[in-house]
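Q: Mind folding the following:
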Amino acid sequence: MTDPGRLELLVCTYEHAMYRTALAILGDCHEAEDAVQDAFVKYLEKAPAFASGEHERAWLLRVLINGCKSRLRAPWRRRTTPLLDTYPAAAEEERLALEEISALPPKERAVIHLYYYEGYPTAEIAALTGEREGTVRSRLTRARARLRELLKGET
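A: Next up is the predicted model:
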């Protein structure tokens, strides 16, 4: 990367979307911050050239998702427990929904986040996660069904 202002523009443009994606996958705010930082470092190391901003965003998200998957496979992660009893949210209903989403397995959390919060269609989610489109659709269906059951049990 030859332009130093380019990285600053890149971070300002994509940091929030990348952080939300990492947080949805990892479920830990500190790990999500580290994963986003690692993705930007990889961008600096590789200095790829892109045809458009959309390709750039897709590349960054792909690197981020792969990094999150690696973090989930780490042996030390299996020996930790979450510290938060509740998650901060604007309203009680929103907090409950976030807790239910965080109770989903990481792969289902990821597709829910990419589909509903980032607005990606299933074909693009499949390309980002490296899985088949049918797998993404079935994970989305399973996640919706689990959320429906979890939320129905609370009312």
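
Q: make it CA atoms for all contacts and neighbour counts henceforth
A: Noted.

Q: now the residue nearest in space to the middle of the chain: how far from residue 46?
A: Nearest to the mean C-alpha position of the chain, counting by Cα atoms, centre = their mean, stands residue 21 at 2.3 Å. Computed as Cα to Cα, to the nearest Å, the residue 21 to residue 46 distance reads 22 Å.

Q: try residue 118
A: The gap separating residue 118 from residue 46 is 25 Å, by Cα to Cα.

Q: More neighbours: which of these two?
A: Comparing residue 118 with residue 46 by neighbour count (other Cα atoms under 10 Å), the higher total belongs to residue 118, at 14 against 10.

Q: I'd like the structure of this one too, to check against the first:
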Amino acid sequence: MQRSVPEPGDQVMSIYEAYADTLFRIAMVHLGRREDAEEATHDTFIKFIEKAPTFNDAEHQKAWLIRVITNHCKSLLGRGWRKREVKLEGADPLTTENAEDQALIELVLSLPVKYRSVVHLYYYEDYPIREIGAILQISESAVKMRLQRGRQLLKLELEGEEQL
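A: Below you'll find the model as predicted:
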């Protein structure tokens, strides 16, 4: 019986299918616009193809991809053109059919980036604090503090909305 060896393109496609949604959501958390998030996701996979790194396991691979997209988003946010760009009216960053979920997504997206990223990785991607620290290259105590402050900001916003 002859075994077929998967083509390199097939391997990249399976990795893309496995992680593209996660990477897109992370980019959305950082960048806030669908077009920018799609571009960052594609750039991350281009870097993956160019570097062709070897990994110990699937979790190591996923952590590497998340680290790359996080760094890429940070570099995009630091560029001068990003600060001077004009937001289009009616541009829809991320939507869901449930109004409560949509409101919560908008609140999370309104958080400062350092809180937004840990809240997203913890609640939406189900990463433990230790792994978030490794991905973002910060200490576990910094992750805990950012989660606590992010929750406080969300709570203040939610309480403010209820009083209206």
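
Q: so what's the residue nearest to the centre of structure 1 closest to, chain neighbours aside?
A: Using Cα to Cα, 6 or more residues apart in numbering and skipping the chain neighbours, the partner closest in space to residue 21 of structure 1 is residue 113 (6.6 Å).

Q: do residue 108 of structure 2 as well
A: Per Cα to Cα, 6+ apart, closest to residue 108 of structure 2 is residue 116, 6.0 Å.

Q: what's the counterpart of the one you found in structure 1?
A: With TM-score structural alignment as the criterion, the equivalent of residue 116 of structure 2 in structure 1 is residue 109.

Q: again, but for residue 138 of structure 2
A: Match for residue 138 of structure 2 (TM-score structural alignment): residue 131.

Q: Is that match in a helix, a strand, or coil?
A: coil (DSSP: H, G, I helix; E, B strand; the rest coil).

Q: What is the burial count for the closest residue to residue 16 of structure 2 other than its chain neighbours?
A: Once flanking residues are discounted, residue 16 of structure 2 sits nearest to residue 45: 7.4 Å by Cα to Cα, 6+ apart. Using other Cα under 10 Å, residue 45 of structure 2 is surrounded by 21 other residues.

Q: what's the average distance of the helix or strand hosting residue 67 of structure 2 to structure 1?
A: Using DSSP states H and E, residue 67 of structure 2 falls within helix 58-78. For helix 58-78 of structure 2, the mean deviation from structure 1 after alignment is 0.8 Å (mean Cα distance after the TM-score superposition for structure 1).

Q: Identify the residue of structure 2 aligned to residue 149 of structure 1.
A: By TM-score structural alignment, residue 149 of structure 1 lines up with residue 156.

Q: In which helix or strand does that match reside?
A: Secondary-structure element containing residue 156 of structure 2, defined by DSSP H and E: helix 140-163.

Q: With residue 94 of structure 2 instead?
A: For residue 94 of structure 2, there is no host helix or strand (DSSP H and E).

Q: What separation do you get for it and residue 65 of structure 2?
A: Going from residue 94 of structure 2 to residue 65 of structure 2 by Cα to Cα gives 22 Å.

Q: what do you get for residue 91 of structure 2?
A: 27 Å.

Q: Look at those two and report which has more neighbours.
A: residue 65 (22 against 10).

Q: That one against residue 43, yeah?
A: No: assessed by Cα atoms under 8 Å, residue 65 of structure 2 is found out of contact with residue 43, at 10.7 Å.

Q: The closest residue to residue 91 of structure 2 other than its chain neighbours - how many residues pack around it?
A: Excluding the flanking residues, the one nearest residue 91 of structure 2 by Cα to Cα, 6+ apart is residue 33, at 7.9 Å. For residue 33 of structure 2, the count of nearby residues is 16 (other Cα under 10 Å).

Q: Mind checking what helix or strand follows the helix holding residue 67 of structure 2 in sequence?
A: The C-terminal neighbour of helix 58-78 of structure 2 among helices and strands, as given by DSSP H and E, is helix 80-84.

Q: what does that next one correspond to over in structure 1?
A: The aligned range for helix 80-84 of structure 2 is 75-79, by TM-score structural alignment.

Q: buried ones in that stretch?
A: By 16 or more other Cα atoms under 10 Å, stretch 75-79 of structure 1 has no buried positions at all.
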